[in-house]
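Colleague: Need coordinates for the following:
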Amino acid sequence: MTVISSSNFFAAGLMLLTCSAPALAAKPTAADRAWIKTCIDQRQSSHEVPAKLRKYCTCMQDVVEDNQPFENVTALERTYPPAHEMCWDKAGRK
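Modeller: Next comes the predicted model:
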C-alpha cells in the first residue's frame, strides 16, 4: 500500500490546476469580442501584423475591468501603462 503525504497530494493538485487553467478559461462574450474589434480598428494605423494586434487587444481586454467602457485605446494605454507594455511584449512587438 502506497502512502501519499499531504504535501505531495497538494503539489499534484496544484500542478493539475495549473495545467488545466487554459482549458478552464472563459470564452469571450459578444461584448468582449466587440471591445477587441474596436481596439484592433483603432490600432490599424500602427501597421502591426493583424495577429499581433489581436493578441495585444485580447491581452488588454483581459487586463481592464469588465465595467470599464472602451472609448479610446490611447487613453486606455495611458491608464494602464505597465499592462500596455506587457501586452505588446506578449503580442511579440519588438
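Colleague: From now on I want contacts and neighbour counts done on CA atoms only, so please keep to that.
Modeller: OK.
Colleague: Which helix in the protein has the most residues?
Modeller: Taking DSSP state H as the criterion, the chain has its longest helix at helix 6-24.
Colleague: for comparison, sequence B:
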Amino acid sequence: MFLNVFGELPQPLIDTQILAAFCGRPMSWGFASMVEEYSGVTLDKSESRTDWLARPLTERQCEYASGGCLVSVTDHRKAYGRNGGLRLATCGAG
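Modeller: Presented below is the predicted three-dimensional model:
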C-alpha cells in the first residue's frame, strides 16, 4: 500500500511473522497469537478477514487496525532495547 500510494516503503520495516520464526515460532504463528503471548492483550480478530481494499474502511476496521498498531509498538519496544538493538534474550521469554 505504501509503495502504491506514496511511491516508497517505510524504513525500517519489520515482518513480525519472520521475526517470530527467528525466535523459534512456526511460520504459521499469527500476529494475534504473538500479541497475546507477549502482552496478554487479546485482539478481536472479527475484522481480520474483511475486505481491506474497499474504501472507505468501516469504523470497526479502523478500530481493529489502530489496536494492532498500538500493541505492535508496545511489543516492538519490549523486543528492542532503548538503543534499537535486538535483545534476542527476550525471544520466547514470554
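Colleague: So after superposing, what's the score?
Modeller: The TM-score (TM-score structural alignment, normalised by the length of structure 1) is 0.30; 51 aligned residues with a CA RMSD of 4.0 Å.
Colleague: what packs against whichever helix or strand comes after the longest helix of structure 1?
Modeller: Next along the chain after helix 6-24 of structure 1, taking DSSP states H and E as the criterion, comes helix 30-43. For helix 30-43 of structure 1, the elements it packs on are helix 50-63, helix 73-79, judged by 3 or more CA pairs under 8 Å, 6 or more residues apart in numbering; DSSP states H and E.
Colleague: which of the residues in helix 30-43 of structure 1 are buried?
Modeller: Going by neighbour count (16 or more other CA atoms under 10 Å), the buried part of helix 30-43 of structure 1 is Trp35, Ile36, Lys37, Thr38, Cys39, Ile40, Arg43.
Colleague: one step back: how about the helices and strands packed on helix 30-43 of structure 1 in a markdown table, adding distance to Ala21 of structure 1 and mean neighbour count?
Modeller: Conversion of the helices and strands packed on helix 30-43 of structure 1 to a markdown table gives the following (distance: least, CA to CA, whole Å; neighbours: other CA atoms under 10 Å):
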| stretch | distance to Ala21 of structure 1 | mean neighbour count |
| --- | --- | --- |
| helix 50-63 | 15 | 19 |
| helix 73-79 | 27 | 13 |
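Colleague: CSV for these, including distance to Thr18 of structure 1?
Modeller: Output for the helices and strands packed on helix 30-43 of structure 1, formatted as CSV (distance: least, CA to CA, whole Å):
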stretch, distance to Thr18 of structure 1
helix 50-63, 18
helix 73-79, 29
